[in-house]
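Q: 3D model of this:
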Amino acid sequence: MKNYQIRTYKEAIEVIEEIGMLPLAQLVPAYPSLDSITSKEQWHTGSEMDPWMWRAEFPKDGVAAYGKFIKKKSVLISRRLLPFVRVVLSSQQPLEKRYEDGLVSREALELYRLIHEEPGIDTRMLRSKAGMKDKEKKKTFDSALVELQGSMDIVVSGTKAKTNELGENNGWSSTSFETMDYWSKSNHVKEMKISVEEAKKELNEHFAKICSPESMKAWGKIFKL
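A: As a prediction, this is how the structure comes out:
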């Protein structure tokens, strides 16, 4: 596999579009991650060269879906590869049906409904509307968000700055979310009406072209190829 080393947001977009999936940190052996192909000195500098800042730009610009989709780890998925990944990793059943079947937590269902009603809602507002602002409910809130990302029901849509009454930045930015359906439609990602096996075949062919045997084996386990 190519040894990528990048410096700019534009170069990062090119890598994502070429390899299809880019974890933020190492997820698969002998496979790139955003932190492995960028300079560690640039992270958390707040500059336009800061990969940590880019993570919110990718979904906002429609470059890639972003969320904790795999093993509770943050991953960027290109618009081209996303339809196949969704077929393999997400459920064909509506969230309400999965909740009735005991496959989804009540908290996840409630958060999904709020995100569906208000695309781009940030975590501060979401916790407030869900009645989960209390400190002891933070772990449950975070767990429900990870659950919804893992099932590919929601995506990170960007970040929102915390502001004071004068509209000035005041504190850390918070993550904002949209449903996967809303993000996909907004960014013209076609839904694939194909079987899981057909989607797996597409993913297998894609990774076989770019991966070493070691990383191919890891992707094979993740997608059950």
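Q: switch to C-alpha atoms for all contacts and neighbour counts from now on
A: Fine.
Q: residues in contact with the residue lying farthest from the centre of the chain?
A: Farthest-out residue of the chain from its mean C-alpha position, per C-alpha atoms, centre = their mean: residue 166, at 32.2 Å. For residue 166, the contact set (C-alpha atoms under 8 Å, 6 or more residues apart in numbering) is empty.
Q: Are we agreed that it is in a helix?
A: No. Membership of residue 166 in a helix is not supported by DSSP: H, G, I helix; E, B strand; the rest coil, which gives coil.
Q: quick one more, to check against the first:
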Amino acid sequence: MENVEVQGGVTTYKEMAEVIAKLGIVPLASLIPEHPSLNGLTKAENWHTGSELDPWRWRAQFPGEGLAGYGKFIKKKAILVSRDWFPAFVKAVGSSKELEERYNNGLASREALTLLQVIRANEGIDTRQLRSLGDMKAKEKKTAFDNAVTELQGTLDTVISGVQARQNDLGEVNGWSSTSFETVGHWMGIHGLTPYEGSREEAIAWLRSRMDATWSPAAIAWISKALSW
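A: Have a look, this model is predicted:
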């Protein structure tokens, strides 16, 4: 597999799945120094083609098949985390307190609380429905909505679970696909993942031990600083 971990070296979904399984964490775009990204590993001409070789399509396929958790987990940037690493990643990066407690302590936004409550009641809800049920359809509320869904991903309360095709009243595909969201617990449960049982410190040590085998020192140093490990 070493030969695919170069610029443009990944062509198929299967090859990318192997890279994610090996490296554990792969951002969509260049983010971590001396560390591959989905954009960097794949061929530019395959993006947004809609074909089986389209990496933009893969970003939803990985969480949909339970091969990787997906969301804006680090510095508000989109990240893929392998299923094997994901439980420890949630423990090491996510908040140890429920969102309601964080909100009461001034550590979470009202919009994030509202949207999480909607997602809990409607697992797999898409962006349009979420904005509607969260009373954030108005154009002037779009920024607040975007900030809140990013906040929920950064604290590992939610993941992007896939995309849903927009349909008209006849059930025909009509317009752009829409991102869908699930709570982390729900996504893990339906894909057979159990929560990490150790402490945050133990989860960090677990992740670092695996990074040591495949990551560069610069990449490990960067993520340790970015996540305050």
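Q: Check the gap between the residue farthest from the centre of the first structure and residue 128 of the first structure for me.
A: Residue 166 of the first structure sits 21 Å away from residue 128 of the first structure, going by C-alpha to C-alpha, to the nearest Å.
Q: Equivalent analysis for residue 46 of the first structure, please.
A: 28 Å.
Q: Tell me how far residue 217 of the second structure lies from residue 21 of the second structure.
A: Residue 217 of the second structure sits 19 Å away from residue 21 of the second structure, going by C-alpha to C-alpha.
Q: the more surrounded of the two?
A: Neighbours per residue, other C-alpha atoms under 10 Å: of residue 217 of the second structure and residue 21, the larger number sits with residue 21, 18 against 12.
Q: mind checking what that one lines up with in the first structure?
A: Per TM-score structural alignment, the equivalent position to residue 21 of the second structure in the first structure is residue 17.
Q: before we move on, what SS does its match have?
A: At residue 17 of the first structure the chain is in helix, as set by three-state DSSP.
Q: Report the spatially closest residue to it, excluding sequence-adjacent ones.
A: The shortest distance from residue 17 of the first structure to any non-neighbouring residue, by C-alpha to C-alpha, 6 or more residues apart in numbering, is to residue 78 (5.9 Å).
Q: Repeat that for residue 20 of the first structure.
A: Spatially, and ignoring its direct neighbours in sequence, residue 20 of the first structure is nearest to residue 78 (5.0 Å; C-alpha to C-alpha, 6+ apart).
Q: what residues are up against the one you found?
A: 16-17, 20-21, 63-65 are the contacts of residue 78 of the first structure under C-alpha under 8 Å, 6+ apart.
Q: Aligned to it, what sits in the second structure?
A: For residue 78 of the first structure, the aligned position in the second structure is residue 82, judged by TM-score structural alignment.
Q: OK, contacts around the residue most central in space within the first structure?
A: Central residue of the first structure (C-alpha atoms, centre = their mean): residue 67, 1.8 Å from the mean position. Applying C-alpha under 8 Å, 6+ apart to residue 67 of the first structure gives the contacts 73-76, 149, 154-156.
Q: Strands of the first structure, residue ranges please.
A: For the first structure, the strands defined by DSSP state E cover 21-23, 64-70, 73-78, 121-122, 154-160, 174-179.
Q: Export those as JSON lines, with columns for distance to residue 6 of the first structure.
A: Shown next, in JSON lines, are the strands of the first structure (distance: least, C-alpha to C-alpha, whole Å):
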{"stretch": "strand 21-23", "distance to residue 6 of the first structure": "13"}
{"stretch": "strand 64-70", "distance to residue 6 of the first structure": "17"}
{"stretch": "strand 73-78", "distance to residue 6 of the first structure": "16"}
{"stretch": "strand 121-122", "distance to residue 6 of the first structure": "30"}
{"stretch": "strand 154-160", "distance to residue 6 of the first structure": "22"}
{"stretch": "strand 174-179", "distance to residue 6 of the first structure": "25"}
